[in-house]
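Chemist: Okay, structure incoming, though there's no sequence with it:
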């Protein structure tokens, strides 16, 4: 048998024993967000809302403001007001060591929001988003929740920074 015929024979045997390619399945579209803990409860916020995640920046206190306004920080040459989100909702931070500041920029509003911890990127199938129910979500945060995802028996309320920015109580920081 010549070398060419041998190669053809090998190729034919390979094709006869080869498994079919799997059929293309439907691609699942995922929603991406950043998970965080606030007053001991898990939340997730859209990736598009969070510009940066920082460890506690150096703060300059601001007199005459509510207790949940921690001060102002210089973040890359921009003055950013830093707010303690747990204190705003009447709670307390659980651990200073794990606290992070989420830099949020919504239109002209630029804020740093202190949360208890950041849980990294979270992915959920887009079609698995559920309507908001009061079950398991603290009442004070309920107006700021735009939906809920479930994963492994855990509830992940979607925190709306748009709703927070429109809240009169949040925008009224003077004492």
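Modeler: All right, it came through fine. What you see is a predicted model, and the numbers here were worked out from it, not measured in a lab. Numbering: from 1, shown residues only.
Chemist: From here on, just use CA atoms for contacts and neighbour counts.
Modeler: Will do.
Chemist: Strands of the chain, residue ranges please.
Modeler: Secondary structure of the chain (DSSP state E): strands at 30-38, 41-46, 50-54, 69-75, 78-84, 100-106, 109-115, 117-125, 145-151, 154-159.
Chemist: Relative to residue 131, which of those strands is closest?
Modeler: Closest to residue 131 of the strands of the chain, according to CA to CA: strand 145-151, at 5.1 Å.
Chemist: and that closest one, what does it pack onto?
Modeler: On a contact count with 3 or more CA pairs under 8 Å, 6 or more residues apart in numbering; DSSP states H and E, strand 145-151 meets strand 154-159.
Chemist: how far away is the residue nearest the centre of the chain from residue 119?
Modeler: Nearest to the mean C-alpha position of the chain, counting by CA atoms, centre = their mean, stands residue 34 at 1.9 Å. Going from residue 34 to residue 119 by CA to CA, to the nearest Å gives 7 Å.
Chemist: Check residue 171 too.
Modeler: As judged by CA to CA, residue 171 and residue 119 stand 27 Å apart.
Chemist: Of those two, which one has the most company?
Modeler: For residue 171 and residue 119, the more surrounded residue by other CA atoms under 10 Å is residue 119, and the numbers stand at 13 against 10.
Chemist: Second structure for comparison follows:
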């Protein structure tokens, strides 16, 4: 129960910060920062949807290991993708770790009925939080954007959810 209350408080803070950013009319890129399998990702706010606490997922047979199944989110069935496994990490989570994780739905404007399983929400980030940026490596997937580096050296990989949602590997859930 405490996890749900903490998630609700985070959602309220994120919503108020997003509203404040919109009202200031500042054209600064903003991201939702998440962590999954020890990796740090920046997800564009305009491509991100609602955040949900972990809920039971009904497995779907004959699908890739990163497609966990479907979950009932706000009365609709939503495909759940394990971000860590999609990125090639063989993460195994305990029941406790799953209880502390979140599901991040894609923005409805992307017309993808899916949510990403992430281990931890790390708040909002803007370009002012970083000291430098690097373009994606030549062999990086299409959906990798710029890598941003904080003053302490922590690296954050931007993920373009719109490009990810149309990527052939993402669309091919069959095993």
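Modeler: Received it, and whenever you're ready, just let me know what you need. From a predicted model like this one, the values you see are computed outputs, not experimental measurements.
Chemist: coming back round to it: out of the strands of structure 1, which gets nearest to residue 8 of structure 1?
Modeler: Per CA to CA, nearest to residue 8 of structure 1 of the strands of structure 1: strand 30-38, 45.2 Å.
Chemist: Neighbours of residue 157 of structure 1, how many?
Modeler: Residue 157 of structure 1 has 28 neighbours, counted by other CA under 10 Å.
Chemist: what do we get in structure 2 for residue 35 of structure 1?
Modeler: The alignment partner of residue 35 of structure 1 in structure 2, by TM-score structural alignment, is residue 33.
Chemist: what sits against that match?
Modeler: Neighbouring residues of residue 33 of structure 2 by CA atoms under 8 Å, 6 or more residues apart in numbering: 40-43, 121-125.
Chemist: wait, isn't the residue nearest to the centre of structure 1 in contact with residue 124?
Modeler: No. Counting by CA atoms under 8 Å, residue 34 of structure 1 sits too far from residue 124 to count as a contact (11.1 Å).
Chemist: Need the residues touching each of those two.
Modeler: With CA under 8 Å, 6+ apart, residue 34 of structure 1 and residue 124 have no common neighbours.
Chemist: Please report how far residue 49 of structure 2 lies from residue 174 of structure 2.
Modeler: Counting by CA to CA - residue 49 of structure 2 and residue 174 of structure 2 are separated by 25 Å.
Chemist: One more: residue 19 of structure 2?
Modeler: 39 Å.
Chemist: try residue 109 of structure 2
Modeler: On the measure of CA to CA, residue 109 of structure 2 and residue 174 of structure 2 end up 25 Å apart.
Chemist: related to what we said a few turns ago, which one of residue 49 and residue 174 of structure 2 is surrounded by more residues?
Modeler: Counted by other CA under 10 Å, residue 49 of structure 2 and residue 174 do not tie: residue 49 has more neighbours, with 18 against 12.
Chemist: OK, contacts around that one?
Modeler: Residues in contact with residue 49 of structure 2, defined by CA under 8 Å, 6+ apart, are 104-108.
Chemist: can you point me to the longest helix in structure 1?
Modeler: The residue-count maximum for a helix in structure 1 (DSSP state H) belongs to helix 3-17.
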